[in-house]
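[1] This is the structure alone, sequence omitted:
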């Protein structure tokens, strides 16, 4: 009898993270369905052939053996093992290692996340940690880099007001686009402030500037020659594909980055990135071994194997977590005890 799995979505970027898991589930002859929170308003993001469970009773009748979550919370009253697969690779952000009491299994990406979560598992003693890699990257390791007519610069800043470079770098991004020397592509985070989005929409008529609507950042990274960001998950995703990355005031700048601290440094940093040295490439390769050493495109299958291991051994009792459980029930308008 086919196993049932649930894919839990609250943000548009979750589709790209979870679809490789869906593919792996189907390849095993099992069934995956999606639960998309109503407040997200993104049910139109499903593709043909993908099945949505529209209410909680449908989920309970479906009775999944596991729920895969790229966010921070999941309804505790859903059936199945709760599996955290993470919404990004940005381990430097505050809260990445916060334990919220919802998950039975954390599927980590590489040593830089596995080791801290393993220590947390030893402390809390109700969840397990298995290093699997990140499923979003599965389809993207084997690709042929296209030759762009002129350098393509992807600008992918974070939404966080304390970390975002959107306001500070506006004039520099405008100048790069108006020069005609580059094709500038901007990808907003879904949570970006509306006023910041409006600011950059004033550039939308420029020939060499584009605001990209694609929910999946990875194809944009593949196309780019250089990525500009700040403290965002786009930084690590770009480095893992071997791209030179310029960051503005990165919260924890590592050797693999070209980090700047003033807006006027951007032009020189871009010249450096476009004439990338072997030494800089070596630093990126060393970083990859720590962040995400898997390059075989099989992380989703490893996640399913790890989940099967937890199902077989059984889950441990999680903390009561009453306030968070109440909040998620209120958000989903579900006040039953089970």
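    The structure has been received and is ready for your questions. The shown structure was predicted, so the numbers you read here are calculated from the model rather than taken from an experiment.
[2] alpha carbons only for contacts and neighbour counts from here, please
    OK.
[3] How about the most centrally placed residue in the chain: what's its closest non-neighbour residue?
    By C-alpha atoms, centre = their mean, the chain has its centre lying nearest to residue 88, at 2.9 Å. Excluding its sequence neighbours, the residue lying closest to residue 88 (C-alpha to C-alpha, 6 or more residues apart in numbering) is residue 233, at 5.3 Å.
[4] second one coming, line it up with the first:
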């Protein structure tokens, strides 16, 4: 009897995060089903991926574990609740000044973490709450970053040998640099010095998206995708703000220029005015020794795994998981009521 696993997702970008894990489950002979929250675009499902469309169907499926690249999961769905996270800690703070990446919402049994600092902080939280366990596994989403061949990458041009700049931006008006550096990007793309790829967070406002789409030319391509890995592999340098995707880019030993980024450190080149962007990108493309050493040190700190086997470690962690020594999770009545309303499920279970 194959082990059954459920992928519970709330954002379109979650497909790419979980597919490496799906491949490992199937390699081991397991069975995977997907459950999508109402706002998720089901057209992103591949033809061989099966969607369960009701909570009742999920309960009949009765998964051994539920994998979530998000912040919450309903308690009325069966299985070990496992968070694999939706990105790196980008240092974003809530209105109270607390890091949202380390907020415990009382939904999960197992946190699959990555990186020395992240694991250390979640271990401390696990000791405090005693309602979940933590295993340092690496992030499944990154397996293709270290294993996928670039030969079929649609964003790599064999006919264009110009350096490629990938510009990514988060959606939050509080953190996004996209509205503030439009004129600089326009000018730099029109110069033709570099090839530009532009990709924004799926929640980016339509007004900003449409504005940047108007810049499309032989020098700049605007890309909407649920899988950023090919984009990361195709660029020589990244321009970004606070989006955690910049950390994924760094793991390739490629420099990142941040505009008014909230992350500080010598592994990044941070600028505070649009006029500084061009010179910063020029410096980044040179990959100076000192900068690259800082990047290497940072990689060891945030995600030392570069073997492409994080999905295997996650499944091993789930197979070895027990509820021994854990306290009962909080009821989370308000949060669970909100989830019931969102999913249209009101049966007691």
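    In hand now; what should we look at? Note that this is a predicted model, so its numbers are computed, not measured.
[5] tell me the contacts of residue 307 of the second structure?
    143, 146-147 (C-alpha atoms under 8 Å, 6 or more residues apart in numbering).
[6] and it, what element?
    When elements are defined using DSSP states H and E, residue 307 of the second structure is found to belong to no helix and no strand.
[7] Please report how far whichever residue in the first structure pairs up with it lies from residue 137 of the first structure.
    Here residue 307 of the second structure is matched to residue 296 in the first structure, going by TM-score structural alignment. Residue 296 of the first structure is 10 Å from residue 137 of the first structure, where distance means C-alpha to C-alpha, to the nearest Å.
[8] Name the SS class of the counterpart of residue 128 of the second structure in the first structure, please.
    By TM-score structural alignment, residue 128 of the second structure lines up with residue 123 in the first structure. Under DSSP: H, G, I helix; E, B strand; the rest coil, residue 123 of the first structure falls in the helix class.
[9] Return the distance of residue 123 of the first structure relative to residue 116 of the first structure.
    Where residue 116 of the first structure is concerned, residue 123 of the first structure sits at a distance of 11 Å (C-alpha to C-alpha).
[10] As a check, name the ranges of all strands in the second structure.
    4-9, 31-36, 65-68, 80-83, 110-113, 133-136, 164-169, 195-200, 220-222, 237-240, 256-259, 269-271 (DSSP state E).
[11] circling back: so how far is residue 132 of the first structure from the match of residue 128 of the second structure?
    Residue 123 of the first structure is 21 Å from residue 132 of the first structure, by C-alpha to C-alpha.
[12] Quick check on the two: which one has the bigger neighbour count.
    Neighbours of residue 123 of the first structure and residue 132, each counted by other C-alpha atoms under 10 Å, are more numerous for residue 132; the result is 25 against 10.
[13] who's in contact with the aligned partner of that one in the second structure?
    Counting by TM-score structural alignment, residue 132 of the first structure lines up with residue 137 in the second structure. Residues counted as contacts of residue 137 of the second structure (C-alpha under 8 Å, 6+ apart) are 112-114, 310-311, 313-314, 317.
[14] now, which of these sits nearest residue 250 of the second structure?
    residue 114 (14.9 Å; C-alpha to C-alpha).
[15] what's the distance between the counterpart of that closest one in the first structure and residue 20 of the first structure?
    Under the alignment (TM-score structural alignment), residue 114 of the second structure pairs with residue 109 of the first structure. According to C-alpha to C-alpha, residue 109 of the first structure stands 15 Å off from residue 20 of the first structure.
[16] circling back to that earlier point, kindly reformat the contacts of residue 307 of the second structure as CSV containing neighbour count and distance to residue 225 of the second structure.
    Output for those, formatted as CSV (neighbours: other C-alpha atoms under 10 Å; distance: C-alpha to C-alpha, whole Å):
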residue, neighbour count, distance to residue 225 of the second structure
143, 23, 18
146, 16, 20
147, 12, 20
